[in-house]
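Undergrad: fold the following for me, if possible:
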Amino acid sequence: MQQLLKEIKQCTICKAHLPFGPRPVVSVHTNSKIVIVGQAPGTKVHASGVPWDDASGKQLRKWLDVSNEDFYDETKFAIIPMGFCYPGKGKTGDLPPRPECAIQWHKPLFYELKKVELVILIGMYAQKYYLGKTAKKTLTETVKNYNEYLPKYLPLPHPSPRNRFWLTKNPWFEVEVLPELRRRVKL
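TA: The predicted structure is shown next:
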């Protein structure tokens, strides 16, 4: 695992497309029990190098009902984004994760993870990649039908503050999905 992480940290396969250059952000241990597959680091995480070190991460930890200490314990949580580096700014937010990362690194990383009990898929990119044809037409439908993907996967919306409208529009998420999420990540 250490050699693989070293290779990932030195990765430059999409360097030409990154506005701030490569700075892969990933956090894993061979004993990780829960894997969080998110989108890609934002500018704050790119600057700190700490995964989910922003408002979205704070909300995610609240959803999971875990402390910072537990969240950043690699034996408990592996954090593997779809794109490991900040992809740049788009018209309505950050650009999509670069596709090279998942293709190059996800399979070797998951091969090394021997004790995974749950994979949390955050956002449509992770859900489409891992659920394939079983993903619904929309993120909302996929999350609403989370039971279909258990016990291996649990799909979630992105915990970004920008998704407040989605959360308000879908009150079932906090009533149905969050209790199941918390039950499954109980440490």
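Undergrad: CA only for contacts and neighbour counts going forward, please
TA: Will do.
Undergrad: for residue 47, helix, strand, or coil?
TA: Three-state call for residue 47 (DSSP: H, G, I helix; E, B strand; the rest coil): helix.
Undergrad: who touches it in this structure?
TA: Contact analysis of residue 47 by CA atoms under 8 Å, 6 or more residues apart in numbering lists nothing.
Undergrad: distance-wise, check it relative to residue 9.
TA: According to CA to CA, to the nearest Å, residue 47 and residue 9 sit 15 Å apart.
Undergrad: Proceed likewise with the subsequent sequence, for comparison:
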Amino acid sequence: MSTTQSERLRGLLEPLVTDRQLDLEEIEVSRAGRRTVLRVVIDSDDGVELDAVADVSRAISQKLDETDAMGEGEYLLEVSSPGADRPLTEHRHFVRATGRLVRFRLHEGGELVARVLGVDGEGLDVEVPGVKGRKATTRRVEFPEIAKARVEIEFNRKDKKEEEEA
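TA: Okay, the predicted model is just below:
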């Protein structure tokens, strides 16, 4: 997809998404046979309900049908929320990961797996789990140190509601 088309689609679709208090995370255009596939990824601080995905999908479809943004050919529209394994790249992604276990690949080399305790404009405060009976330690990770970051899936993790009830 050309930068011009990407910018045009973002400019066209972002207001539809933000009007619903959601974030437009990603737009991807690809080919699948004769069809063009437009993938739109949306998110919010509280996650995205299925009804919200359907609402955004209808609004985007209507807007695209009113314009020539996708050209004359057939296209397939896919609207979804980001997967659990998506990379954390924006400040808001790290804020949303507060309380979660994250695997960091650092520019200086090496990896760090730690729970995000807090996020500010310069970086994160994290808790590194103790190994072999040792106590967990806290550490500061500045954004420029982070090469890559992804949330680790925890099957035994208590969610926020369970922690608040306890």
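Undergrad: can you give me the TM-score here?
TA: Here the superposed chains carry a TM-score of 0.28, computed using TM-score structural alignment, normalised by the length of structure 2; 76 aligned residues with a CA RMSD of 5.0 Å.
Undergrad: helices along structure 2, start to end?
TA: 3-18, 50-66, 91-96, 160-165 (DSSP state H).
Undergrad: counting by contacts, list what the host helix or strand of residue 165 of structure 1 packs against.
TA: Using DSSP states H and E, residue 165 of structure 1 sits in helix 164-169. The contact analysis (3 or more CA pairs under 8 Å, 6 or more residues apart in numbering; DSSP states H and E) places helix 164-169 of structure 1 against no helix or strand.
Undergrad: follow-up on the earlier one: what's the most buried one of the helices of structure 2?
TA: Of all the helices of structure 2, helix 91-96 has the most neighbours on average by mean count of other CA atoms under 10 Å, namely a mean of 17.
Undergrad: on that earlier part again, tabulate the helices of structure 2 (CSV), appending distance to residue 128 of structure 2.
TA: Listed next are these as CSV, based on distance: least, CA to CA, whole Å:
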stretch, distance to residue 128 of structure 2
helix 3-18, 35
helix 50-66, 34
helix 91-96, 16
helix 160-165, 20
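Undergrad: tell me which of those sits nearest to residue 80 of structure 2.
TA: Closest to residue 80 of structure 2 of those is helix 50-66 (CA to CA; 6.4 Å).
Undergrad: contacts for that closest one?
TA: Identification of contacts with helix 50-66 of structure 2 by CA under 8 Å, 6+ apart yields 12-13, 16-17, 42, 70, 77-81.
Undergrad: 6 Å instead, please
TA: residue 79 (CA atoms under 6 Å, 6 or more residues apart in numbering).
Undergrad: and the angle for it with helix 3-18?
TA: Counting by axes from the mean of the first three to the mean of the last three CA atoms, to 10 degrees, helix 50-66 of structure 2 lies at 130 degrees to helix 3-18.
Undergrad: what comes up buried for the longest helix that structure 1 contains?
TA: Criterion DSSP H: the longest helix present in structure 1 is helix 55-64. For helix 55-64 of structure 1, a neighbour-count test (16 or more other CA atoms under 10 Å) marks 56-61, 63-64 as buried.
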